[in-house]
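Participant: Below are the sequence and a predicted model; questions follow.
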Amino acid sequence: MRSRLQEMSHKLIVQAMAASDPAPEPPGRPWQSAVVLALGAVHADPSLLPGYCHKLLEEIPVAYNPDSIILPLHGGMLMRVYSLAKSKKALLPFLHQAYERLLAYHRNLYEACDPLETFLIDNNHPRQLGWPYSELWQSQPDQSGRQRIDPIYNTLLIWSNEALIKLGHLLKQDLTELIQWHELAIYAMNEYLWNADSGLYRPYDLRRAAQTPLTYLGGLLPMLGEIPTQEQAERLLTYLETGPWRDETFQAAVVPGAESPTGFTAIDLFSNWMLYQGLLRYDMFEAAARIKKDTLALAADQGIYECYHPISGEGLRGYCSPFAAALLSDLLLR
């Protein structure tokens, strides 16, 4: 029997497919992709999956656009959709098309946005990470002309490259280029963004050629792409459990300890989903269970939102978002 939250999630996903444009362009937030709705469809109504797959093909950029705010999550999400789909054979023609388009797009990203030639992408606009991260960056001093290598964006790209390697193996493709990207990017993340003193990943400021001393949830998210070693991942877990997040009412706020509902912090649903998946990759089941429990409790109490207040739990943005419903469905059923 479905819970009330499952029923709400199912209804929102079905309604999104019935809308004239379930994946608007440009999306409201960088992670609002048709592939997220496809993930929800796998759980709620698999008959909707072909429609979302078609939308995803339309959504994948054909070339790099400096004004785009789309995060490179498509490959990783697509692999999760495929792993959960019951009728995998029916997805193969679509996977061929998506694989080729994503491979070309990732190649374009590296050609246009890799100033260090290390397979790490730079970001020069706060909108590229979406709210509340955009507010966080704008709150930092001297942001004019700032270029940075951000752990979140690059984690998602590495995660997607890893997924494309798996899909490419399934489709019998030459993986030489992808494997090179993947291995060199992981090495560079640990070389440039890992801070051994704090046990956290930090953004890298290209102008100063130094890390930015910023404590935020993005520093924990590289676990999603299995970027840290086991030892590094254990230090990240220690930071989550004994550092500034330890006294949070709910885990895990984008910026620990901040209370403003309209400022640059919140319980961000997509961030918590990424953190949950990352913890599971390192068999950190207790910590993952708390993230899941707190996130689902907020949704059950306040309704389906994309962000929640870190202290009161009040829903802040994205009320009845089908994208949020899709992520909650995935949390509920795993």
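Facilitator: Noted; the coordinates are in hand. Numbers count the residues shown, from 1 in each chain.
Participant: Could you use CA atoms for every contact and neighbour count after this?
Facilitator: Fine.
Participant: Can you show me the strands along the stretch 1-150 of the chain?
Facilitator: For the stretch 1-150 of the chain, strands defined by DSSP state E, counting those that start in this stretch occupy the ranges 122-123, 148-149.
Participant: All the helices of this structure, in order from the start?
Facilitator: With DSSP state H, the ranges of helices along the chain come out as 4-18, 34-44, 49-59, 74-84, 88-113, 133-138, 151-170, 176-188, 230-242, 269-281, 285-302, 322-332.
Participant: Out of those, the one nearest residue 211 is which?
Facilitator: Among those, the nearest to residue 211 by C-alpha to C-alpha is helix 151-170 (11.1 Å).
Participant: picking that back up, Throw the strands of the stretch 1-150 of the chain into JSON lines and include mean neighbour count and distance to residue 320, thanks.
Facilitator: Listed next are the strands of the stretch 1-150 of the chain as JSON lines, based on neighbours: other C-alpha atoms under 10 Å; distance: least, C-alpha to C-alpha, whole Å:
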{"stretch": "strand 122-123", "mean neighbour count": "22", "distance to residue 320": "30"}
{"stretch": "strand 148-149", "mean neighbour count": "23", "distance to residue 320": "32"}
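Participant: got CSV for those, with distance to residue 78 too?
Facilitator: Compiled in CSV, these are given as follows (distance: least, C-alpha to C-alpha, whole Å):
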stretch, distance to residue 78
strand 122-123, 24
strand 148-149, 24
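Participant: Out of these, which gets nearest to residue 42?
Facilitator: Comparison of those against residue 42 by C-alpha to C-alpha identifies strand 122-123 as nearest, at 32.3 Å.
Participant: Comparison target below:
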Amino acid sequence: RLWDEEHAIYFDYDLVESAPIHAHVAAGFSPLFANVPTMKQATRMLDKLNQCGFCPLDEHCYAVPSYDKLEPGFAGQRYWRGPIWLNVNWLLYWGLRRYGFDDYAARVKEAMILLPQRAGFYEYFDPDTGRGHGSDRFSWSAALLIDLLSEGGESS
């Protein structure tokens, strides 16, 4: 019930309304981490990631924002409505690796390493400027960077 064929993403589901929540969020790519999509679905998800609302491979962006920048609900500094979260990008990185999408995975990894180098270990980051927001010296940001630098925690 979560996979949306038309939009090539997994949507959240509202149990009270018994309906999908049609918000194009980066968490909709997290099933890649858990090896849920078929290869065909995963390839379509990569195509969606590569569109200008998230983070196209051939354009500059700081990392994958939490919300599609072209959707009406996007707000770059509104917590889960647009900022970059390293934990979401970490799930995305390992999911992309799992499916062999190494070029895009390398880009996500590079972006995740550069953000804290430039801005510090913040809770989340502005998708347009890369500026850190929320708590500084945020432990999961530091832990995820350590994981990436050590290539530890590989899931199989």
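Facilitator: Arrived safely. If you're wondering where the values come from, they're calculated on a predicted model, not measured in any experiment.
Participant: Can you calculate the TM-score here?
Facilitator: The TM-score (TM-score structural alignment, normalised by the length of structure 2) is 0.84; 143 aligned residues with a C-alpha RMSD of 1.7 Å.
Participant: out of the helices of structure 1, deepest packed?
Facilitator: Per-residue neighbour counts averaged over each of those give the maximum for helix 34-44, namely a mean of 27 (mean count of other C-alpha atoms under 10 Å).
Participant: now the residue nearest the centre of structure 2: how far from residue 25 of structure 2?
Facilitator: Centrality entry for structure 2: nearest residue to the mean C-alpha point is residue 89, 4.0 Å, by C-alpha atoms, centre = their mean. For residue 89 of structure 2, the distance to residue 25 of structure 2 under the criterion C-alpha to C-alpha, to the nearest Å works out to 12 Å.
Participant: before we move on, the earlier item: turn the helices of structure 1 into TSV, including distance to residue 205 of structure 1.
Facilitator: Formatted as TSV, the entries for these read as follows, by distance: least, C-alpha to C-alpha, whole Å:
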stretch	distance to residue 205 of structure 1
helix 4-18	39
helix 34-44	30
helix 49-59	30
helix 74-84	26
helix 88-113	14
helix 133-138	12
helix 151-170	12
helix 176-188	14
helix 230-242	21
helix 269-281	22
helix 285-302	30
helix 322-332	31
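Participant: right, and the ones you listed - which one's nearest residue 256 of structure 1?
Facilitator: It's helix 230-242; of the helices of structure 1, that one is closest to residue 256 of structure 1 (C-alpha to C-alpha) at 9.8 Å.
Participant: and that closest one, how far from structure 2 on average?
Facilitator: Superposed on structure 2, helix 230-242 of structure 1 shows a mean distance to its aligned partners of 0.7 Å (mean C-alpha distance after the TM-score superposition for structure 1).
Participant: what's that helix aligned against in structure 2?
Facilitator: Residue correspondence for helix 230-242 of structure 1 in structure 2, counting by TM-score structural alignment: residues 39-51.
Participant: Quick one, which of the helices of structure 1 gets closest to residue 208 of structure 1.
Facilitator: The nearest among those, by C-alpha to C-alpha, is helix 133-138 at 16.0 Å.
Participant: Apart from its chain neighbours, what residue comes closest to residue 122 of structure 2?
Facilitator: residue 136 (4.3 Å; C-alpha to C-alpha, 6 or more residues apart in numbering).
Participant: Just tell me what the residue nearest to the centre of structure 2 corresponds to in structure 1.
Facilitator: So, by TM-score structural alignment, residue 89 of structure 2 is matched to residue 272.
Participant: check contacts around its match.
Facilitator: In this structure, residue 272 of structure 1 makes contact with 252, 291, 292, 295, judged by C-alpha atoms under 8 Å, 6 or more residues apart in numbering.
Participant: if we can go back for a sec, residues contacting the match of helix 230-242 of structure 1 from elsewhere in the structure, which ones?
Facilitator: Against stretch 39-51 of structure 2 from outside (C-alpha under 8 Å, 6+ apart): 7, 8, 9, 29, 32, 54, 55, 56, 57, 99.
Participant: Nearest spatial neighbour of the first one, chain-adjacent residues omitted?
Facilitator: Looking back up the chat, that one is residue 7 of structure 2. residue 48 (8.0 Å).
Participant: Ok, residue 94 of structure 2 next?
Facilitator: residue 33 (5.9 Å).
Participant: Residue 120 of structure 2 -> structure 1?
Facilitator: Structural alignment (TM-score structural alignment) places residue 120 of structure 2 against residue 303 in structure 1.
Participant: Contacts only, for its match.
Facilitator: By C-alpha under 8 Å, 6+ apart, the neighbours of residue 303 of structure 1 are 315, 319, 320.
Participant: 10 Å instead, please
Facilitator: 5, 8, 296, 297, 314, 315, 319, 320, 325 (C-alpha atoms under 10 Å, 6 or more residues apart in numbering).
Participant: and residue 125 of structure 2, how far is that from residue 5 of structure 2?
Facilitator: Distance from residue 125 of structure 2 to residue 5 of structure 2, counting by C-alpha to C-alpha: 30 Å.
Participant: Pick out whichever of those two has more residues nearby.
Facilitator: Looking at residue 125 of structure 2 and residue 5 with other C-alpha atoms under 10 Å, you find the greater number of neighbours at residue 125, namely 28 against 10.
Participant: Am I right that the more buried one is in contact with residue 81?
Facilitator: No - taking C-alpha atoms under 10 Å as the definition, residue 125 of structure 2 is not a contact partner of residue 81, at 11.8 Å.
Participant: Need the residues touching each of those two.
Facilitator: Between them, residue 125 of structure 2 and residue 81 have residue 65 as joint contacts when contacts are counted by C-alpha under 10 Å, 6+ apart.
Participant: And the residue lying closest to residue 6 of structure 1 once chain neighbours are set aside, how far from residue 280 of structure 1?
Facilitator: Closest residue to residue 6 of structure 1 apart from its sequence neighbours, by C-alpha to C-alpha, 6+ apart: residue 329 at 6.5 Å. Plainly put, residue 329 of structure 1 is 17 Å away from residue 280 of structure 1 if you go by C-alpha to C-alpha.
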